[in-house]
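A.B. asks: This is a predicted model, with the sequence first.
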Amino acid sequence: MPLGPGSDPSWTQSLLLNSVDVGLVLALTYLVLLIIGERRTLWMVRGLIILMLAAAASNKLKLTLLHFVLDKLVIGSAVAMAIILQSEFRRFLEQLGRGEVVQLFRPVRRTLPKPDSVIDEIVDAVKELSQNRIGALLILETTGPMDDRDFSVPGVKLNAEVSKELLQTIFQTTTLLHDGAVYISGSRVVAAGVILPLSDRTASRQLGTRHRAAMGITERVGNCLCVVVSEETGSISMAERGILNRPLTSSKLKELLEARFSPAVDREAVAPGLLSLGRQIGSKVRVVVRRVLRLPEDKK
């Protein structure tokens, strides 16, 4: 008589190995979600996972041509994502290299500007600078801390509260820091006089060095945006992911910043807590094991 699944050692070993395999893949996926921490980018990760699952299924079904096409798509998508998310992957590899494995499971704490206070101060300062045709460049941190190595020159550390008066004073042409950018994280002015890398893309002749710098840093780093005030025309622009949105009115700038830093959007969890995730996975595994081994359901 053939042995049942419960009495076959090889079957039990195979089930254990498959469970470990699935658990490791889930843990890796969870780490990726924590590293990304941005819902817009999360859709790209989901698309890559779907492609990987489709490639694995086509291989199991012996669909040779379809598996070949999907396999190449997975490789191309992975390379594209590595370029797009280079700052996130760099942070992951740095923490992994330093042995900070526990920190990988901790979500990045976000210090976001509050629409009713900090954004008002920024918009009021930009409005005044625009009316007086004083050039300005502000870097606003979005979903996580930036690295000083992303800047050509880190600038002078300030660590001061964001205020309209402080921003206007920094960009006055008589100050030593007016030529660089101001780096803002949450409600703090972290540094001033920051020199940014310039974009290599061909830009309009109407765009000066500040606009190219705003495009350059947002091309390189995905977790920031830049607000620019033109010294020649006083026009207001905002750059994000290398794309320059211009010209803007002060009211339109406020609308864009409030939408970008909306607490309702940013407080939404991208990945669940580790303990909660573990409980969910454990309950699913128990259900599958009970069904496979035909064990009685738990009575509540």
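C.D. replies: All right, it came through fine. Numbering: from 1, shown residues only.

A.B. asks: Please make it C-alpha for all contacts and neighbour counts, starting now.
C.D. replies: Fine.

A.B. asks: Could I get the full set of strands for the stretch 151-300 of the chain?
C.D. replies: Across the stretch 151-300 of the chain, reading from the start of the chain, the strands by DSSP state E, counting those that start in this stretch fall at 156-161, 181-185, 188-194, 224-229, 236-240, 243-248.

A.B. asks: and of the ones you listed, who's closest to residue 87?
C.D. replies: With distances scored as C-alpha to C-alpha, the stretch of the strands of the stretch 151-300 of the chain nearest to residue 87 is strand 224-229 (11.2 Å).

A.B. asks: For the closest residue to residue 177 other than its chain neighbours, give its distance to residue 19.
C.D. replies: The shortest distance from residue 177 to any non-neighbouring residue, by C-alpha to C-alpha, 6 or more residues apart in numbering, is to residue 193 (4.6 Å). When distance is defined by C-alpha to C-alpha, to the nearest Å, residue 193 is 53 Å away from residue 19.

A.B. asks: higher neighbour count, those two?
C.D. replies: Neighbour count, other C-alpha atoms under 10 Å: between residue 193 and residue 19, residue 193 has more, with 21 against 13.

A.B. asks: Pretty sure that one sits against residue 182.
C.D. replies: Yes - in terms of C-alpha atoms under 8 Å, residue 193 counts as a neighbour of residue 182; the distance is 6.3 Å.

A.B. asks: can you tell which of the strands of the stretch 151-300 of the chain is closest to residue 97?
C.D. replies: Distance to residue 97, taken as C-alpha to C-alpha, is lowest for strand 224-229 among those, at 25.1 Å.

A.B. asks: What residues sit buried inside the longest helix seen in the chain?
C.D. replies: Determined from DSSP state H, the single longest helix within the chain is helix 9-36. Within helix 9-36, the residues that qualify as buried by neighbour count (16 or more other C-alpha atoms under 10 Å) are 29, 30, 31, 32, 33, 34, 35, 36.

A.B. asks: Next up, a structure to set beside the first:
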Amino acid sequence: MEYLIGFNVAWREALDILLVTGIYAYIIHLVRGTRAVAVIYGLVLVLLVYWLSNELGLYSLNWLLTNFLGSIVLIVIILFQGDLRRALAQMGAGRFWKKAQLSDAIVDELAQAVMSLAKAKVGALIVIERYEPLGDVAERGVPLDAIITASLLSTIFQVGTPLHDGAVIIRRGRIAAAGCILPLSSKLKAQSLFGTRHRAALGISEESDSLAIVVSEERGTVSVALSGRLTTSLTDQRLRRVIKNALER
């Protein structure tokens, strides 16, 4: 009987540890690539020090950390509300239960269009929806619901066409909308190398988990923005890898 009771307690403890570990891993996966990752690791360190201070009888340190932990939740919410909002949106979107993949044929059409526009030094901005829905962004532009082809994308961004200044939104393997207005990031304000398209690409990647592709009309270079980070001067092959890797994460 005592053996069964002991086994029951051990089973519950194991389940408790497994659930906590799973939740922690899930949160890390959600906020990966954002500033919140460093905060989570910092909180784990603080909790470890708090536990040690309690075990070793370091009362002053324990009192200090107790008061700190009492207000840390509010501090984190205020400082990282954008990252938390995005993480919660991804949870609501069922990130682990659906895949935002594009076929190889569609990736080929995208890469072909982007490289063609870059060679001609025609500015372009293409945003690919991943797990977090971009329906609200698409609604700000002109709805298309068109098949993705290199020729159509090239036509949309030609100078003089009504939609060339806005962004194209790719959703569920189709061109959902064009001429969309995106939020601008403040990170690149002081850098003259980057224009409004780059700031818009970085801005949408900060507010969602989408992948944004930018073609510079001044330099004819290709850049991508993902998770608030801008990568520049991509080749055709590297662009294809970035698109595929981003949609498989």
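C.D. replies: Sure thing, it's come through. Just so we're clear, the structure is a prediction, and the values are computed from it rather than from any experiment.

A.B. asks: hang on, the earlier thing: for the strands of the stretch 151-300 of structure 1, could you give me CSV that also reports distance to residue 202 of structure 1?
C.D. replies: Below are the strands of the stretch 151-300 of structure 1 laid out as CSV (distance: least, C-alpha to C-alpha, whole Å):
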stretch, distance to residue 202 of structure 1
strand 156-161, 30
strand 181-185, 21
strand 188-194, 23
strand 224-229, 18
strand 236-240, 15
strand 243-248, 12
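
A.B. asks: Of the ones you listed, which is nearest residue 68 of structure 1?
C.D. replies: Scanning the strands of the stretch 151-300 of structure 1 with C-alpha to C-alpha as the criterion, the closest one proves to be strand 243-248, at 34.9 Å.

A.B. asks: Relative to residue 91 of structure 1, which of the strands of the stretch 151-300 of structure 1 is closest?
C.D. replies: Distances from residue 91 of structure 1 to each of the strands of the stretch 151-300 of structure 1 were compared using C-alpha to C-alpha; the shortest belongs to strand 224-229, at 15.4 Å.

A.B. asks: which other helices and strands contact that closest one?
C.D. replies: Applying 3 or more C-alpha pairs under 8 Å, 6 or more residues apart in numbering; DSSP states H and E, we find strand 224-229 of structure 1 packed against helix 118-131, strand 136-141, helix 209-220, strand 236-240.

A.B. asks: what range in structure 2 matches the third one?
C.D. replies: What it means is helix 209-220 of structure 1. Residues 196-207 of structure 2 are where helix 209-220 of structure 1 aligns, with TM-score structural alignment as the criterion.

A.B. asks: mean deviation of the matching stretch from structure 1?
C.D. replies: When structure 1 is overlaid, stretch 196-207 of structure 2 sits 1.3 Å from its aligned residues on average, using mean C-alpha distance after the TM-score superposition for structure 1.

A.B. asks: ok, residues contacting that stretch?
C.D. replies: Stretch 196-207 of structure 2 is contacted from outside by 82-83, 86, 124-125, 127, 182-189, 210-214, 216, 224-230, using C-alpha atoms under 8 Å, 6 or more residues apart in numbering.

A.B. asks: Got a quick PyMOL command for the buried subset of the residues you listed?
C.D. replies: With 16+ other C-alpha under 10 Å as the criterion, this PyMOL line picks the buried residues out of the contacts of stretch 196-207 of structure 2:
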select buried, resi 83+86+124+125+127+182+184+185+188+210+211+212+213+214+216+224+225+226+227+228+229+230
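
A.B. asks: can you redo the buried residues of helix 9-36 of structure 1 as TSV with distance to residue 162 of structure 1?
C.D. replies: Supplementary listing: the buried residues of helix 9-36 of structure 1 in TSV, determined by distance: C-alpha to C-alpha, whole Å:
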residue	distance to residue 162 of structure 1
29	37
30	35
31	33
32	33
33	31
34	29
35	28
36	27
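
A.B. asks: I'd like the distance between residue 242 of structure 2 and residue 65 of structure 2.
C.D. replies: Plainly put, residue 242 of structure 2 is 42 Å away from residue 65 of structure 2 if you go by C-alpha to C-alpha.

A.B. asks: Tell me the spacing between residue 149 of structure 1 and residue 122 of structure 1.
C.D. replies: Computed as C-alpha to C-alpha, the residue 149 of structure 1 to residue 122 of structure 1 distance reads 25 Å.

A.B. asks: With neighbour numbers in mind, choose between the two.
C.D. replies: Legend: neighbour count by other C-alpha under 10 Å for residue 149 of structure 1 and residue 122, higher for residue 122 (23 against 8).

A.B. asks: tell me the contacts of the counterpart of the more buried one in structure 2?
C.D. replies: When structure 2 is aligned by TM-score structural alignment, the residue opposite residue 122 of structure 1 is residue 110. For residue 110 of structure 2, the contacting residues are 148, 149, 150, 153, taking C-alpha under 8 Å, 6+ apart as the criterion.
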